[in-house]
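# when you get a sec, could you give me coordinates for this:
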Amino acid sequence: MKKHTWEPLGTLESAVMKVVWSQSPITAREVCDRMTGREERAYTTIMTTMDRLHRKGLLEREKDGLAWRYTPALSQPEFEKALADALAADILQSHGETALAAFVDAAADVDESLLDRLTQLIAARRRGRR
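Just a heads-up that it's a prediction; the model follows:
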């Protein structure tokens, strides 16, 4: 798969991907049937959303009779990592030193052990590993 710069997903796209990540391969009809409550949408809306996710490179598909059967192009953790990488790179490129200080402050505010993990990740990166 070609390298993408991923964008955050919209509410409906996130709901669809959550279903696909949990139960694939899957058709648009099956996704529609599994979405309830506030997530519930018309079949054509789900079908259009899944086609858009396919064009964005997040879903792969194969013809199954008259329908498409979709699978995720990335696992949920892979997508979250790629999205976080792209967002972090954008923030660091735009805000440099200020962004670094904000990451450190945020890590300390969330959980002090994240600072230790940040130190380990920096050391590993300097050694050429991730």
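# hey, let's count contacts and neighbours off CA atoms from now on
Will do.
# tell me which element the residue nearest the centre of the chain is part of?
Nearest to the mean C-alpha position of the chain, counting by Cα atoms, centre = their mean, stands Phe79 at 3.5 Å. Assigned by DSSP states H and E, Phe79 belongs to helix 76-110.
# now do the buried residues in that helix.
Phe79, Ala82, Leu83, Ala86, Leu87, Phe103, Ala107 (16 or more other Cα atoms under 10 Å).
# check stretch 49-59 too.
Neighbour-count burial for stretch 49-59, counted by 16+ other Cα under 10 Å, picks out Thr49, Met50, Asp51, Leu53, His54, Gly57, Leu58, Leu59.
# what's the helix holding Phe79 packed up against?
helix 113-126 (3 or more Cα pairs under 8 Å, 6 or more residues apart in numbering; DSSP states H and E).
# list the buried residues in the helix it packs on.
Neighbour counts over helix 113-126 (16+ other Cα under 10 Å) mark Leu115 as buried.
# adding distance to Asp116 as columns, could you present the buried residues of stretch 49-59 in TSV?
Output for the buried residues of stretch 49-59, formatted as TSV (distance: Cα to Cα, whole Å):
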residue	distance to Asp116
Thr49	41
Met50	40
Asp51	42
Leu53	37
His54	39
Gly57	35
Leu58	33
Leu59	36
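# could you also give me the structure for this next sequence, so I can compare it with the first?
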Amino acid sequence: MQLGELEKQVLQYLWETEVADAKQVYAYFEKRRGGSLNTIQSTLDRLFKKGLLKRDKQGHAFQYQAAIERDTFIGQLIKGLTSEFNADKGNSLLAAFTSVSPEFNEDQLERLEQIIEDQRDKNKSDGSV
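As a prediction, the model looks like this:
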């Protein structure tokens, strides 16, 4: 899935803020990058149509929030990108991961080990292994 720069920034803002209407999003970005309320409303609508935002009508305005967690979204992007370059998704994901793993610090490596162990435990309890 391709996202424009403003779409990425708005999504990041909503991950941090959790819920906001178009005027709140506009007020935040007006100070940082300029633009119009109409541009923000269009961006929110595009993100909603892409399934990345949820919205709930409150009075005359929609309240927006992320429809997907940040880590899940990043994982989907990585899977999608690696599958575009190689039909063997498992190996391409591992290759992509190993190409960036030298940049990890000790804390990140320990966290990764814990995530892997948790996934192994989950696979065992699900009977996936």
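# TM between them?
The TM-score (TM-score structural alignment, normalised by the length of the second structure) is 0.70; 119 aligned residues with a Cα RMSD of 3.4 Å.
# between the buried residues of helix 76-110 of the first structure, which sits nearest Pro8 of the first structure?
Proximity to Pro8 of the first structure was ranked across the buried residues of helix 76-110 of the first structure by Cα to Cα; first place goes to Leu83, at 7.0 Å.
# right, and the closest one touches Leu58 too?
No. Judged on Cα atoms under 8 Å, Leu83 of the first structure makes no contact with Leu58 at a distance of 11.9 Å.
# rewinding a little: looking at the buried residues of stretch 49-59 of the first structure, which is nearest Asp111 of the first structure?
Lowest distance from Asp111 of the first structure to the buried residues of stretch 49-59 of the first structure (Cα to Cα) belongs to Leu58, with 31.8 Å.
# closest to Arg129 of the first structure out of the buried residues of helix 76-110 of the first structure?
Using Cα to Cα, Ala82 comes nearest to Arg129 of the first structure of the buried residues of helix 76-110 of the first structure, at 17.1 Å.
# quick one: what's aligned to the closest one in the second structure?
Using TM-score structural alignment, the partner of Ala82 of the first structure in the second structure is Gln76.
# same question for Leu12 of the first structure.
Alignment note (TM-score structural alignment): Leu12 of the first structure maps to Leu6 of the second structure.
# could you do Met47 of the first structure as well?
In the second structure, Met47 of the first structure lines up with Gln41, judged by TM-score structural alignment.
# give me every residue that touches the equivalent of Ala61 of the second structure over in the first structure.
Following TM-score structural alignment, the counterpart assigned to Ala61 of the second structure within the first structure is Ala67. By Cα atoms under 8 Å, 6 or more residues apart in numbering, Ala67 of the first structure lies in contact with Thr27, Ala28.
# mean shift of the helix or strand hosting Lys18 of the first structure relative to the second structure?
Using DSSP H and E, Lys18 of the first structure falls within helix 11-22. Compared with the second structure after fitting, helix 11-22 of the first structure deviates on average by 0.8 Å (mean Cα distance after the TM-score superposition for the first structure).
# that helix to helix 76-110, inter-axis angle?
Counting by axes from the mean of the first three to the mean of the last three Cα atoms, to 10 degrees, helix 11-22 of the first structure points 120 degrees away from the direction of helix 76-110.
# ok, and what's touching helix 11-22 of the first structure?
Applying Cα under 8 Å, 6+ apart, the external contacts of helix 11-22 of the first structure come out as 26, 31, 34-35, 39, 46, 49-50, 53, 70-72, 75-76.
# make a ChimeraX selection of the buried ones in those.
Buried residues among the contacts of helix 11-22 of the first structure (16+ other Cα under 10 Å), as a ChimeraX selection:
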select :26,31,46,49,50,53,70,71,72
